[in-house]
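Participant: have a look at this prediction, sequence included:
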Amino acid sequence: MALLQQVKDGEFLKATCDLSSPCELGEWKVSTGVHCQLIMRGVLQITPAELGGNEKDIILSSGVHGDETSPIELIQNLAQKILKGELVPVHRLLLIIAHPEAINAHTRFIDENMNRLFNGHNEERNVDCIVANQLQAAVNSFYAGSTAINKDRWHLDLHCAIRGSAHYTFAVSPFSEKPTRSNRLFAFLQRAEIEAVLLSRTASPTFSWYSAENFGAQALTMELGKVAPFGKNDLSLLESFNTAMLALVIEPELALEWHGDKLNVYKVTRTLTKQTEAFQFTFPDNQANFTFFEQGKLLGSDEGVEYFSLEGGEAVVFPNPNVAIGQRACLLVRKTAVNFAEQVTVKP
């Protein structure tokens, strides 16, 4: 079956990953009047039948890391509901299954970590760079095509962690000088029953950061459970998130509710960068995210330097001593209180 027909039939994931089938693009309407356009392999644009000028422009992406399969399944399920007329969005959507080559290879990436390649045009030295360039172009085009009066841009980039975590679900809010931490975004996190959010304080060229920095999008990298093969994910554990995501798509506006004790908020205290091949941690490679270390604990070392936890202690997130030299080896974080205003900020 031709790729485009597979997508029309609701098989967005299957069509995306069938690399033996030529990439056939096109646009059509489904039974509900919703307009669909396959703009590249794995990128499906959805436009409501009627636009009143108050709609959001929402990107929901998955598969930036090919072995993180539960988010890919969630995007496939959402796409299928829309394509079969079972769900009618009221906002413009860009649904993404990002990296079919890595998905088929059951690996995070092919040559380079693609989620460090979203900082403008890359030299096309490998497939990861090529796909990152294509995705940035798709984001540019999608946001440029907005017909909304007041631009309300969102980007939820869905991942899952490669290790255990003290929080089964959590989000990372990328740093930007733009107002990208709205109370509406944090209310969504609570509605989705996400356990924690981490507030970055330095720029990092991730996919969500690209949308935040360049378009002021309410953007998050969302970690939804732990990596598992297709068919081995217990999506019931993500039901609250999935329900909130569907509500984001079909409701004109989500209720602005906030219960401060239901969301753990962390601020980044430090980023440890791998400077040499001598970099190592003192804890096991499978140490869970958000493991807390008391003040003065030796966390790791690099050539000529040792890293100890700071006053008050710190928790470790995304520890990976095997990254390339010059890349982030971990984040060190600490819980914080926030002001729930139009823009959410850390309390002094």
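Facilitator: Ah, there it is.

Participant: from here on, just use CA atoms for contacts and neighbour counts.
Facilitator: Will do.

Participant: the stretch 201-348 of the chain: strands as residue ranges?
Facilitator: Taking DSSP state E, counting those that start in this stretch as the criterion, the stretch 201-348 of the chain carries its strands at 218-226, 264-273, 280-281, 291-293, 298-302, 305-308, 314-317, 328-335, 338-339, 345-346.

Participant: single out the most deeply packed of the ones you listed.
Facilitator: strand 218-226 (a mean of 25; mean count of other Cα atoms under 10 Å).

Participant: which residues are contacting it?
Facilitator: 68, 70-71, 153-164, 168-174, 180-182, 185, 207-209, 211-212, 238 (Cα atoms under 8 Å, 6 or more residues apart in numbering).

Participant: do the same with stretch 102-121
Facilitator: By Cα under 8 Å, 6+ apart, stretch 102-121 touches 17, 63-68, 99, 101, 126-129, 132-133, 136, 204-207, 209-210, 229.

Participant: quick check: PyMOL command selecting the buried ones in those residues.
Facilitator: To isolate the buried members of the contacts of stretch 102-121 in PyMOL, using 16 or more other Cα atoms under 10 Å:
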select buried, resi 17+63+64+65+66+67+68+99+101+127+128+129+132+133+136+204+205+206+207+209+210
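
Participant: mind checking which of the contacts of stretch 102-121 land in helices?
Facilitator: Counting by DSSP state H, the contacts of stretch 102-121 place 17, 101, 127-129, 132-133, 136, 207, 209-210 in helices.

Participant: ok, second structure coming up, stack it against the first:
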Amino acid sequence: MDSQLSGGFLKHTLFPPKIFTPNSITLSNGVIVSHNAIGVVEITPPESDKAIVISSGIHGDETAPIELVDDLVSSILDEAFQPTSRLLLIIAHPDAIHAHTRFIEENLNRLFADTNPLRNKECELANNLQEQVQVFFKKGTEEPWHFDLHSAIRASEHYMFGVVPASTQATDIRPLVSFLKASHMDAVMLSRTPSSTFSWYSAEKFGALAATFEMGRVARLYENNMEEFKPLRDALVALLCGETLPAPPTEKGFSNYKVTRTITKTSDAFNLAFSDDAANFTYFAEGEQLAEENGTVYSAIAGGEAVVFPNSKVAIGQRAALLVQPFEPNLSEPLYVNVERDPGPVAFS
């Protein structure tokens, strides 16, 4: 076993040596494990049909995803399963993990639009991660996937859900929706406008089947009940190994949402009309006030809207809330998440 990883991927990421040297080992099953950078491990099997990025730690206090990625790396090193996909496994922001905070100076998950000026640690991390992902996807021609794993900072009407970014790529996301169902997610939310999140970067630049996963609530490292996420882990292992995905649960339903609007904070005068700790997917009937800023009032549209990720304390120019409505996609036809268009059978590219 690689001595750098003998104590665990997470331990090395949090307590790296002063001088890091990338290195690779070949396991007895022929899988190559490459420790490319602090917090970045690449897995190369003898043959592969997919190229999958699984990232965690973009926000340092969202620890269940970090523990899950650490467990996947350990299981591969122990040869508990043999992937048939090339993998890039990431624990992104050790400084924020140590501080148990979302970020140190700037929200890392808003920095994946392009190369950033080096004004802080988050900009440097985003640039390095974009380069790692670019090199990884360009190495081969396999089907690209990206799961960016997060945990919510608030309660939610749906404990686990996926957010699929909108892109200009003509990528049919039905396989991704099937995976969400197999991993016992409660809902999927389809975006409408481009963003600068990590999952959007892979979807837009490489046509990846990409989503941001919300896994429960934030907690201290090693204080998560990882049994809650066993169905997700089982589905990931099946996908990584080219096996049939587990059957979706029959005891609960699966909800589909599309984003109707994004509310952006443009001044310090912005205020939500409800408590900042309102649960994700809290519903507001038509006409109910949602927010106000310098005389502009935002109210729920016809049919009502549910609010997701409300946060009045974001920086000016950033998203203060997403508003969504339920819908039922026709899964007998391709499903595209189009920039500024309703999700539907015609890709805008």
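Facilitator: Sure thing, it's come through. Predicted, not measured: the structure shown is a model, and the values here were computed from it.

Participant: widest-spaced pair of the ones in helices among the contacts of stretch 102-121 of the first structure?
Facilitator: The two members of these with the most space between them (Cα to Cα) are 17 and 209, at 25.8 Å.

Participant: before we move on, back to that, quick one: which of the strands of the stretch 201-348 of the first structure is nearest residue 78 of the first structure?
Facilitator: The nearest among the strands of the stretch 201-348 of the first structure, by Cα to Cα, is strand 218-226 at 16.0 Å.

Participant: the closest one against the second structure, how far on average?
Facilitator: Compared with the second structure after fitting, strand 218-226 of the first structure deviates on average by 0.3 Å (mean Cα distance after the TM-score superposition for the first structure).

Participant: what's the counterpart of residue 320 of the second structure in the first structure?
Facilitator: Aligned counterpart of residue 320 of the second structure in the first structure: residue 329 (TM-score structural alignment).

Participant: circling back: any chance of JSON lines for the strands of the stretch 201-348 of the first structure, columns distance to residue 55 of the first structure?
Facilitator: Listed next are those as JSON lines, based on distance: least, Cα to Cα, whole Å:
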{"stretch": "strand 218-226", "distance to residue 55 of the first structure": "14"}
{"stretch": "strand 264-273", "distance to residue 55 of the first structure": "29"}
{"stretch": "strand 280-281", "distance to residue 55 of the first structure": "47"}
{"stretch": "strand 291-293", "distance to residue 55 of the first structure": "40"}
{"stretch": "strand 298-302", "distance to residue 55 of the first structure": "47"}
{"stretch": "strand 305-308", "distance to residue 55 of the first structure": "47"}
{"stretch": "strand 314-317", "distance to residue 55 of the first structure": "35"}
{"stretch": "strand 328-335", "distance to residue 55 of the first structure": "34"}
{"stretch": "strand 338-339", "distance to residue 55 of the first structure": "27"}
{"stretch": "strand 345-346", "distance to residue 55 of the first structure": "26"}
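
Participant: quick one, which of those strands gets closest to residue 247 of the first structure.
Facilitator: So among these, strand 218-226 is nearest, using Cα to Cα, at 16.2 Å.

Participant: against the second structure, where does that closest one fall?
Facilitator: By TM-score structural alignment, strand 218-226 of the first structure lines up with residues 209-217 in the second structure.

Participant: same check on stretch 289-309 of the first structure?
Facilitator: Taking TM-score structural alignment, stretch 289-309 of the first structure hits residues 280-300 over in the second structure.

Participant: contacts for that stretch next, please.
Facilitator: Against stretch 280-300 of the second structure from outside (Cα under 8 Å, 6+ apart): 154-158, 267, 269-274, 301-310, 324.

Participant: if we use 7 Å, what do you get?
Facilitator: 155-157, 269-274, 301-309 (Cα atoms under 7 Å, 6 or more residues apart in numbering).
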